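**Q** Here is my input; please provide its structure:
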Amino acid sequence: MYLLKHLLFAIPFLLSTPLYAQEPDEQSIVAEGFRLYKSEMASWYGTDLFLEHFSGKKEQAEGYFSYTEAEENRCLFFSRGNEPKVLVTFIFDDTFNTQTARIDTTERAFTPQERDLYLIRKKALTQINQDTLFKKYQNTSLNLIPVVDKDSRKVYVLTGPQKQGVVIIGNDYLLTFDENNLLVSQKPLHKNIIPIDYAKDTTGVITMHTHLPETGGTITPTDICTLLLYQKYAHWQQHYVVSQTYVSIWDCASNKLVILTKEAWNRIEKHQDEKKKKQKKKREK
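**A** Next up, the predicted model:
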């Protein structure tokens, strides 16, 4: 874990400077991160509502998954057996207010999209349970997020904490499937697990982690998802992801991403150092 105690420069400066990188697709990374975040939020609050109002169906339920459709975030619980059915569906807007959530208790068959989500989730779970690629750590759980669209079918696997006061980066995976829901590939997104402790009474904290070349040069959608889920509890100000080629800066207050080339980062650091030296000389006169 790394902590940065001082802000190196402001996000507005980065947004206005011509030095930030154009190659990484920042918008698609952020969009995918928000997609995963909405799925996890729907699962969090859907599970709370299910346990609160439908505990009698707990033995019937095999599991749940969430997805977003037409600006609505849906979490559905499905039954056990070879032909599972939807037991109950929780529907949230983007506020995820449980008081205004809609609850559909209609027991029904999966829609075609839901069946694909169910199948790839089930196959991903089988892989997790039988393949040593997937690591499990004490006081954590592996959370599956199936994603289906016209261009791809995949399951992200995130590691979530089972105790308060810690944010977990890493130990995440991506499984991809073909149009017939057959597994095509699976890989770890980070090679390790990075727990970052936080205290409720701290504010303005800046955190960071590093990426090995095999993880990729920029922040990942799973990183953004994790930050969106926990930054409000940790009261973080910014999070930096540093690799050999890029520095990604996520601003927790504005939910904005800036990606700099390492060269641009070094130039800005040099400029800041020179500025500090000049200011110091002025004070010494």
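**Q** contacts and neighbour counts: CA atoms only from here.
**A** Noted.
**Q** Show the contacting residues for the residue lying closest to residue 117 once chain neighbours are set aside.
**A** Distance criterion C-alpha to C-alpha, 6 or more residues apart in numbering; nearest residue to residue 117, sequence neighbours excluded, is residue 146 at 5.7 Å. Residue 146 sits next to 65, 66, 67, 117, 118, 120, 121, 153, 154, 155, 156 when contact means C-alpha atoms under 8 Å, 6 or more residues apart in numbering.
**Q** now the other sequence, so there's something to compare against:
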Amino acid sequence: MNDKGQIIITEILFYILLSVIILSVIIYATETINDYQVTGINNRQLNKLLEDNLLTLTKTSGKPENWEKINTNKIETIGLKQTKTDMLDYDKIMRLKDSPQLLENHFPDGVSYVLMLYPKNNPNKREVIAQRGTFNNRKQIRAKNRTVIIDYKLKSTFLKNNESCPYEHDDKWSCITINVNENTLSNTKYYLLSDSNIEYILSNTYSDNITGQTQKTCINSQIMQLIKNDNQTIHVHTKSDTNNTYLVRDANNRERFIESVIKPEIYVLKLIIAV
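**A** So this is what the prediction gives:
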């Protein structure tokens, strides 16, 4: 091959190498610009997306308000607030945990998120309620907390001493009257709950009574012994120095949360999102 041929080949190789370098620079520059644009959008919107969703979850009941009881295709938005209070609704939390995909409509495609709940005094006891995607190699991550109290749907009645009582006790005694039958007891558990040890008397309208002492106890078995007819009136008498005693009705088998009636546990709801 003569010198002229070698020069031509060298020039061709040079132009090929130069073209590869130029193409690489163009691709890199394009990706960098696109990445910058995406990051810029997320920087402006990510905080708002986080704040808006956490506000919706903790300050609204969702749409419709009873979404936890209806079919998925009829649900518009997810809110966890109990309808009549500022507490979070335990049933709504459990519905979202069972159907975590319900939260996907709250976030654009490409956004990863995790919603978790844990006791404020025990951050290691975290429970994931809903999650989508991972946080690996994410350029923007935001997190925000809200302290919340949960409504476990326990119906409680404060026992006070201004109700009529057939025993005519002194002022340290409180009395409440309930009407029950065997069917009621099969669906509902009744508890006496106090912040200190109390004396109690359960009586019916036939002068039968059962006495005891407790700080927390289920009284269904005692009530059953006192039932004499289909709609039995039961008098619940309690004596306490602190006068902080409740009759609690549990229709959902949530005994582990009974103490929350007197001492509501504070939880942290944490939302993390990333792009």
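**Q** And the TM-score between them?
**A** TM-score of the superposed chains, computed with TM-score structural alignment, normalised by the length of structure 2, equals 0.25; 122 aligned residues with a C-alpha RMSD of 6.7 Å.
**Q** Can you identify each of the strands in the stretch 1-150 of structure 2 by residue range?
**A** Ranges of strands in the stretch 1-150 of structure 2, per DSSP state E, counting those that start in this stretch, are 62-63, 77-78, 88-89, 112-119, 127-132, 141-151.
**Q** could those strands be laid out in JSON lines, adding distance to residue 202 of structure 2?
**A** Shown next, in JSON lines, are the strands of the stretch 1-150 of structure 2 (distance: least, C-alpha to C-alpha, whole Å):
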{"stretch": "strand 62-63", "distance to residue 202 of structure 2": "42"}
{"stretch": "strand 77-78", "distance to residue 202 of structure 2": "44"}
{"stretch": "strand 88-89", "distance to residue 202 of structure 2": "32"}
{"stretch": "strand 112-119", "distance to residue 202 of structure 2": "36"}
{"stretch": "strand 127-132", "distance to residue 202 of structure 2": "40"}
{"stretch": "strand 141-151", "distance to residue 202 of structure 2": "28"}
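**Q** Using CSV, lay out the ones you listed together with mean neighbour count and distance to residue 28 of structure 2.
**A** Formatted as CSV, the strands of the stretch 1-150 of structure 2 follow (neighbours: other C-alpha atoms under 10 Å; distance: least, C-alpha to C-alpha, whole Å):
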stretch, mean neighbour count, distance to residue 28 of structure 2
strand 62-63, 18, 45
strand 77-78, 22, 41
strand 88-89, 23, 49
strand 112-119, 20, 26
strand 127-132, 18, 30
strand 141-151, 17, 24
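**Q** Ok, which of those comes nearest residue 51 of structure 2?
**A** strand 141-151 (7.6 Å; C-alpha to C-alpha).
**Q** Give the other helices and strands that that closest one contacts.
**A** helix 3-59, strand 88-89, strand 266-274 (3 or more C-alpha pairs under 8 Å, 6 or more residues apart in numbering; DSSP states H and E).
**Q** run the last query once more with 10 Å
**A** Identification of packing neighbours for strand 141-151 of structure 2 by 3 or more C-alpha pairs under 10 Å, 6 or more residues apart in numbering; DSSP states H and E yields helix 3-59, strand 88-89, helix 90-98, strand 112-119, strand 266-274.
**Q** helices or strands up against the last one?
**A** Read that as strand 266-274 of structure 2. helix 3-59, strand 112-119, strand 127-132, strand 141-151.
**Q** what's the angle from the first one to strand 112-119?
**A** Between the axis of helix 3-59 of structure 2 and that of strand 112-119 there is an angle of 40 degrees, by axes from the mean of the first three to the mean of the last three C-alpha atoms, to 10 degrees.
**Q** C-terminal to whichever strand or helix holds residue 157 of structure 1, what's the next element?
**A** According to DSSP states H and E, residue 157 of structure 1 maps onto strand 153-161. Moving toward the C-terminus from strand 153-161 of structure 1, the next helix or strand (DSSP H and E) is strand 166-170.
**Q** just the angle between that next one and strand 153-161, please?
**A** 140 degrees.
**Q** For strand 166-170 of structure 1, name the packing helices and strands.
**A** Short answer (3+ C-alpha pairs under 10 Å, 6+ apart): strand 166-170 of structure 1 packs on strand 153-161, strand 193-197, helix 221-234.
**Q** Just name whatever secondary elements the first one is in contact with.
**A** Same thing as strand 153-161 of structure 1. Using 3+ C-alpha pairs under 10 Å, 6+ apart: strand 153-161 of structure 1 touches helix 26-53, helix 112-130, strand 140-148, strand 166-170, strand 173-177, strand 183-188, helix 221-234.
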